[in-house]
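S.K.: below are the sequence and a predicted model; questions follow.
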Amino acid sequence: MHESDHVARHLLIQGLVQGVAFRASARTEADRLGLCGWVRNRSDGCVEAVVAGSAGAVEHFVRWAHRGPSHARVDSVAVNPTERPEQTGFRMLPTL
């Protein structure tokens, strides 16, 4: 895969997205898609994530984020280009 085939996106997910295993589900989905990045809860009630990998896999993750896990209620997802994270793998970060 060429470097030009890789993209990175910053997501800000709003709705009922905390206390419903959103972060753990996001990590499972990212691992399944072979993405790197991170996810964390924010003190304002949102979930924030950075995902990077192939354009197709990142797009699939973004579509997943609009649904989230079964107990979530996603109201909106803001998606913006961002820099590729330095680390490999996908991890959950502490709340910001």
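M.R.: Looks like it came in fine.
S.K.: contacts, neighbours, all on C-alpha from now
M.R.: Noted.
S.K.: now do the SS call for Val62.
M.R.: helix (DSSP: H, G, I helix; E, B strand; the rest coil).
S.K.: and it, what does it touch?
M.R.: Leu11, Val79 (Cα atoms under 8 Å, 6 or more residues apart in numbering).
S.K.: repeat that with 10 Å
M.R.: Neighbour list for Val62: Arg9, His10, Leu11, Val51, Gly56, Gly68, Val77, Ala78, Val79 [criterion: Cα atoms under 10 Å, 6 or more residues apart in numbering].
S.K.: ok, structure two:
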Amino acid sequence: MIRRRVIVSGRVQGVFFRSATVSAAEQRGVAGWVRNLPDGTVEAVFEGPPEAVGSMVTWVGHGPDGAAVTGVDVREEIPDGESGFQVRG
């Protein structure tokens, strides 16, 4: 199990980014959460098998139709036993 925290910048709010992230994570069996931040970015935590988490990090690099991702900041963290995937905030 690994855990990654990402901050996604660009046109990522108001384009169903959070709900699409939930669907993509559930399809891959990844736990964690996603939320909008006040500065217009989206923050997400992905926890699960390395290949599945890597797939999610790649996915947020383009996001859903309508998004225009300009950057993804990825940080490694210690897994803390997330279960399920949800929208926060």
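M.R.: The structure has been received and is ready for your questions. Since the model is a prediction, treat every value here as computed from it, not as a measurement.
S.K.: before we move on, back to that, filter the contacts of Val62 of structure 1 down to the buried ones.
M.R.: Neighbour-count burial (16 or more other Cα atoms under 10 Å) is assigned, among the contacts of Val62 of structure 1, to Arg9, His10, Leu11, Val51, Gly68, Val77.
S.K.: could you give the number of residues near the equivalent of Ser43 of structure 1 over in structure 2?
M.R.: Aligned by TM-score structural alignment, Ser43 of structure 1 pairs with Pro38 of structure 2. Neighbour count for Pro38 of structure 2, taken as other Cα atoms under 10 Å: 7.
S.K.: what do you get for Gln27 of structure 2?
M.R.: 10.
S.K.: what's the answer for the one 5 residues further on, then?
M.R.: By other Cα under 10 Å, 24 other residues sit near Gly32 of structure 2.
S.K.: the one 4 residues further on now?
M.R.: Other residues lying near Asn36 of structure 2 total 20 when counted by other Cα under 10 Å.
S.K.: state the distance from it to Gly66 of structure 2.
M.R.: Asn36 of structure 2 is 16 Å from Gly66 of structure 2, where distance means Cα to Cα, to the nearest Å.
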